[in-house]
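Engineer: The amino acid sequence is not available; the structure is as follows:
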C-alpha cells in the first residue's frame, strides 16, 4: 500500500545551504527526494545474479524493473512501501473497469481510470491485472510508473474494484498459482562500487542461486498493526534492543514511540526499497554524524534537513536484528551533491561536502506512529532481503505468519577499501580523522557559541585593560597630590 505520508514526490531542487558555497549556481532537477527519482541518467544493466529479473539502478536513487503491461513495456519503480500498480501512458489491450481512483501521497497524488490488462512480471503472467492509468506529464513521463510490492490491506485499487479482482500484483501471482511460494526477494546494487558490479535483481517464489544462505537466516516476524490501522500495515520488524552501533563503536539508545511495542528499547523498522534516504529519529541521526569534524546540520531544498560532512570522512554504522550484525557500507552513509545534480559545496572546514544519507524524518507520522524508522535503499543495498507474505494473501491457506529474512552482503574490510578507492583516490587517510568529544557542539549552534565566547573574552580583556588604566590614573593623581602637599 502506498505510504500515506511519503509517496512519489518530484521536487524542483534549488541550491540553498547555510554552509559556505563556492561557485554555486541555482539549478533545477527532477528529484524524488523521498520516493525514488525519474532521470535520464545512464542505467547500469550488469548483473551477477542469474535467475532474477534485472533491476535498472539510477545512481543509487531508484531501482526500476521492466514489465510488460498490455502490449508494451513500462519501467516501474519497485516499491516495498506501497502495493498498487500505476503507469503513465495509454495501455493497449486493456479493459476499462468504468471506475476511477486516486492514490494519495504526502505532497501529491496520482489519479486516473482503473483498467485491467495482461501483465508479465518476473516470469509470471497475470491475465487481467488491475492498475491505474494516469496521463503523462512533466513529473511522470510516458512509459514509467510504480509497482507496489507491499501488503495489500491499504490498496486503493482493491477498495474500488474488489479484494480479488483488484488485488495487487504479488497477491494475484500467489493466489492464482498455489504452488508458487508466497515470498519475493530483493537485491539492490551499488553505483560506483569498484568490486561488486551488479545493478540488482528481484525474484518471486525463488532465491538467487548464489544467495541460498539466506534461507538459514533468522525469521524476523513482520509486526502487525492494530486492526483499525490495517491501512498502514507495512513490511516492518523489530530492531534489537539498542540495535544501532554508531561510529564510535557504542550503541545508540532509542525509545520506541510505537504504542503496541512492549519493549520500548526495540524500534519498529520498515524496509522500503522505494525510499532513497533512510528516515530515523533526529537523536539517532545526530548520534551518527554530529561528532565528525566539519559536520553541520542544515536544510537542503528538495531533500530536507540533513547532516553535511566531508566526503573524505568514512562513516561506519551497524544494525542488529535477532542478534546478527548488518554493517552498512561507508559509501552508503553519505552521498555526493553531484548525485542529485548539485554543484559541490564546501563544509565549514573547507572540505568538499557530502550529504549524510540517514536523515531525520522529513514528514509528520501522526500522533500515534506505527513505526520508528524507515530503512530505505542506503540500508537495503547491504542485505539480500526475503519477504514472506505468509497468511497476508487473501484466501490463503498458509498457516505461517509473515516474516522477513536478511542476509548481510557487506564485508567491512572490502567496504573500507572501496571507500578509499572511490572517495580518497586510493590513498588511505582515514586514520588521520578522529571524532570530536561527545560534549562538543556542532552546526550553526556551535558557530554562535564560538561568537558569543569570543565576544565574552574580548569584553573581559577590555574590562581588565580599563581597570589597569584607571588604576594607573589613580596612582598618578595620588602621587601628584602628595607632591603638591609637600610644596
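Structural biologist: Yes, it's here. Model, not experiment: these values are computed from the prediction.

Engineer: can we go C-alpha only for contacts and neighbour counts from here?
Structural biologist: Fine.

Engineer: Next, the contact list for residue 408, please.
Structural biologist: 325, 326, 327, 382, 383, 384 (Cα atoms under 8 Å, 6 or more residues apart in numbering).

Engineer: Spell out the residue ranges of the strands in the stretch 101-250 of the chain.
Structural biologist: Counting by DSSP state E, counting those that start in this stretch, the stretch 101-250 of the chain has strands at residues 109-121, 124-134, 144-148, 183-188, 200-204, 220-221, 236-238, 244-245.

Engineer: Quick check: buried residues in the longest one?
Structural biologist: So the one you mean is strand 109-121. 110, 112, 113, 114, 115, 116, 117, 118, 119, 120, 121 (16 or more other Cα atoms under 10 Å).

Engineer: Help me confirm that the second one comes into contact with residue 133.
Structural biologist: Yes. Under the contact definition of Cα atoms under 8 Å, residue 112 touches residue 133, with a separation of 5.5 Å.

Engineer: before we go on, here's another structure to hold up against the first:
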C-alpha cells in the first residue's frame, strides 16, 4: 500500500495558471460528511472562482437556476441554500452538520448539470434553515465531491418513483469506458489584487500536469469503502530533517498518521507538536496562545526591518482526540502546492463492472528555490498595499505605520 511523505517549505508560493478564480475570505474547518455527482457521457473542465485563496466556487445548474457552489472534497452531498425552482420536494427533511455550521431542509429531486454532465433526477438538500460562513462569501451551496460512503441524503420515494442519490461512483459505473477521476489545480494570486487562476476537471488530466500520470497511486485509508479522501502519512520533512509521525485514530498502522485532503477547508490543521516543529525554528515566529495560532514575520526571508506579521495558516488542533477519523486536515493551503487526482477506482475490465478501490495521485507544483525567490519579491511588493488598504478579513483600516497583522496565508 503506497503512503505519503509530507514536505514543508516555508514560505511557499507557486502555481501555474489555468482558469479564472474569484477569491473569498474565511477559514474553513473539517466538514462532517462528503459526495455528489452526475450522469452523462461528456466530461471536461469546469471554471472555478476563488477569493483570497480561501474558497473555490463553480457554477452548478439545479432545476431552472444556476448557483455558485463551493467545491468540497471533504463532504458528500449537494446542498443549495434556498428553495430550488423546478425541483420536486419531498416531505422528508435532513440536517447536515459541518465543522462551521449546518444546513436543514427538505430533500428534493431536480435535474443537475455540472461540468458537461447531467442528472435528470438528483436528490439534494434544498435548505431554508442554514448557517455557514460560505454564504457570506459568494457561495449559494456546497457540492460534495467525496466518496459515496458518507452521503447524508438518503434514498427516498417521490410520487411513486425511487429517488436517486447519484454519486460520481454511480456515474462512473454507468460509463465504464471513461476515466473515473476528478482533478484539482488550486493556485494562488501573484499579487494582492489580481484574480487567481486554477482548474477542476472530470475525467481529464490538464495538459500542464501530465506528469501526474507517472506518479504512484496513494491508497486511501481505509483502503476499501473510505468515507473521506484520507491517506496515510509516513512522516513529514522540514529543513533540518525528517520527523516521524503517529496516529490517534483507531487501527492505524504504527508509524503512520491519517491525513485528509479537503478542498472545502482553507487552512491546514495538525497536532500541536507538528505545528510547533514547523514554525518554532523560524526567526521571529511567536505562538499567540489567546488566538491559538502562530504569527510569522511578514518578510521572513528578507533582511528588512518591518513589524508586519502573517498569521500562520498551519493551525494547531488535535483533530483525532476523542476518536476522530483523521490526524491532519490538509486544506487549500496545502493543496495549492500539488496537482491532485481523486480517482474513484478502476474497473477490472469493460465486461466486469466491479469498481476497484479509490486512490489519490499527487504531483508537486512547487519549486523550492523559485518559491523562496517569488515570496521575497511579492512580499516586498505587497507590503505597501497592506499598509494603506483595508484588512480583507475585518474591513478595518490597517495602520500606515507600526506593528499590525495581515490575516492571510503565509504558505
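Structural biologist: Arrived safely. Bear in mind the structure is a predicted one, so any value in this text is a computation, not a measurement.

Engineer: Got a TM-score for the pair?
Structural biologist: The TM-score (TM-score structural alignment, normalised by the length of the second structure) is 0.73; 336 aligned residues with a Cα RMSD of 3.2 Å.

Engineer: Columns distance to residue 295 of the first structure on top of the strands of the stretch 101-250 of the first structure, output as JSON lines?
Structural biologist: Shown next, in JSON lines, are the strands of the stretch 101-250 of the first structure (distance: least, Cα to Cα, whole Å):
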{"stretch": "strand 109-121", "distance to residue 295 of the first structure": "36"}
{"stretch": "strand 124-134", "distance to residue 295 of the first structure": "43"}
{"stretch": "strand 144-148", "distance to residue 295 of the first structure": "35"}
{"stretch": "strand 183-188", "distance to residue 295 of the first structure": "28"}
{"stretch": "strand 200-204", "distance to residue 295 of the first structure": "32"}
{"stretch": "strand 220-221", "distance to residue 295 of the first structure": "35"}
{"stretch": "strand 236-238", "distance to residue 295 of the first structure": "30"}
{"stretch": "strand 244-245", "distance to residue 295 of the first structure": "19"}
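
Engineer: now for these, which one comes closest to residue 172 of the first structure?
Structural biologist: Among the strands of the stretch 101-250 of the first structure, strand 124-134 comes nearest to residue 172 of the first structure, with 7.0 Å by Cα to Cα.

Engineer: and the closest one, which stretch of the second structure?
Structural biologist: Using TM-score structural alignment, strand 124-134 of the first structure lines up with residues 117-127 of the second structure.

Engineer: Ok, stretch 267-276 of the first structure next?
Structural biologist: The aligned range for stretch 267-276 of the first structure is 257-266, by TM-score structural alignment.

Engineer: Residues in contact with the matching stretch: which ones?
Structural biologist: 26-31, 53-56, 70-74, 221, 228-234, 245-249, 252, 325-333, 335.

Engineer: One more: stretch 62-69 of the first structure?
Structural biologist: By Cα under 8 Å, 6+ apart, stretch 62-69 of the first structure touches 35-38, 53-58, 73-78, 91, 117-122, 188, 200, 274, 276.

Engineer: Give me the range in the second structure that it lines up against.
Structural biologist: Going by TM-score structural alignment, stretch 62-69 of the first structure lines up with residues 55-62 of the second structure.

Engineer: Can you point out the buried residues in the matching stretch?
Structural biologist: 55, 56, 57, 58, 59, 60, 61, 62.

Engineer: Repeat that for stretch 185-200 of the second structure.
Structural biologist: 185, 186, 187, 188, 189, 190, 195, 196, 197, 198, 199, 200.

Engineer: nearest to residue 366 of the second structure, of those residues?
Structural biologist: The closest of those, once distances to residue 366 of the second structure are taken by Cα to Cα, is residue 187, at 10.4 Å.

Engineer: where's the counterpart of the closest one in the first structure relative to residue 335 of the first structure, distance?
Structural biologist: Taking TM-score structural alignment, the alignment pairs residue 187 of the second structure with residue 189 from the first structure. Look at residue 189 of the first structure and residue 335 of the first structure: by Cα to Cα, to the nearest Å, they are 15 Å apart.

Engineer: Give me the aligned partner of residue 84 of the second structure over in the first structure.
Structural biologist: Aligned partner of residue 84 of the second structure by TM-score structural alignment: residue 91.

Engineer: wait, that match sits on residue 72?
Structural biologist: Yes. Here residue 91 of the first structure reaches residue 72: they are 7.2 Å apart, a contact under Cα under 8 Å.

Engineer: quick one: which of the two has more around it?
Structural biologist: Using other Cα atoms under 10 Å as the criterion, residue 91 of the first structure and residue 72 rank with residue 91 on top: 21 against 13.

Engineer: what's the burial count for the spatially closest residue to the more buried one that is not a sequence neighbour?
Structural biologist: Once flanking residues are discounted, residue 91 of the first structure sits nearest to residue 70: 5.9 Å by Cα to Cα, 6 or more residues apart in numbering. By the other Cα under 10 Å criterion, the neighbourhood of residue 70 of the first structure contains 21 residues.

Engineer: How about the one 4 residues further on?
Structural biologist: Neighbouring residues of residue 74 of the first structure were enumerated by other Cα under 10 Å; the total is 22.

Engineer: Ok, residue 64 of the second structure next?
Structural biologist: The burial count for residue 64 of the second structure: 12, using other Cα under 10 Å.

Engineer: which ones are touching it?
Structural biologist: With Cα under 8 Å, 6+ apart, residue 64 of the second structure has these contacts: 84, 85, 86.

Engineer: mapped onto the first structure, which of those residues hold?
Structural biologist: Compared against the first structure with both residues aligned by TM-score structural alignment, their matches' Cα atoms under 8 Å, those retain 84, 85, 86.

Engineer: Make sure the second one is actually in contact with residue 67.
Structural biologist: When you say that, I think you mean residue 85 of the second structure. No. Look at residue 85 of the second structure against residue 67 with Cα under 8 Å: they stay out of range, at 11.4 Å.

Engineer: Could you check how far the aligned partner of residue 171 of the second structure in the first structure is from residue 305 of the first structure?
Structural biologist: Aligning on TM-score structural alignment places residue 171 of the second structure opposite residue 173 in the first structure. For residue 173 of the first structure, the distance to residue 305 of the first structure (Cα to Cα) stands at 40 Å.

Engineer: Name the residue in these two with the higher neighbour count.
Structural biologist: A side-by-side neighbour count of residue 173 of the first structure and residue 305, using other Cα under 10 Å, places residue 173 first with 21 against 17.

Engineer: who's in contact with the more buried one?
Structural biologist: With Cα under 8 Å, 6+ apart, residue 173 of the first structure has these contacts: 124, 125, 126, 180.

Engineer: What residue in the second structure is paired with residue 234 of the first structure?
Structural biologist: For residue 234 of the first structure, the residue aligned by TM-score structural alignment is residue 228.
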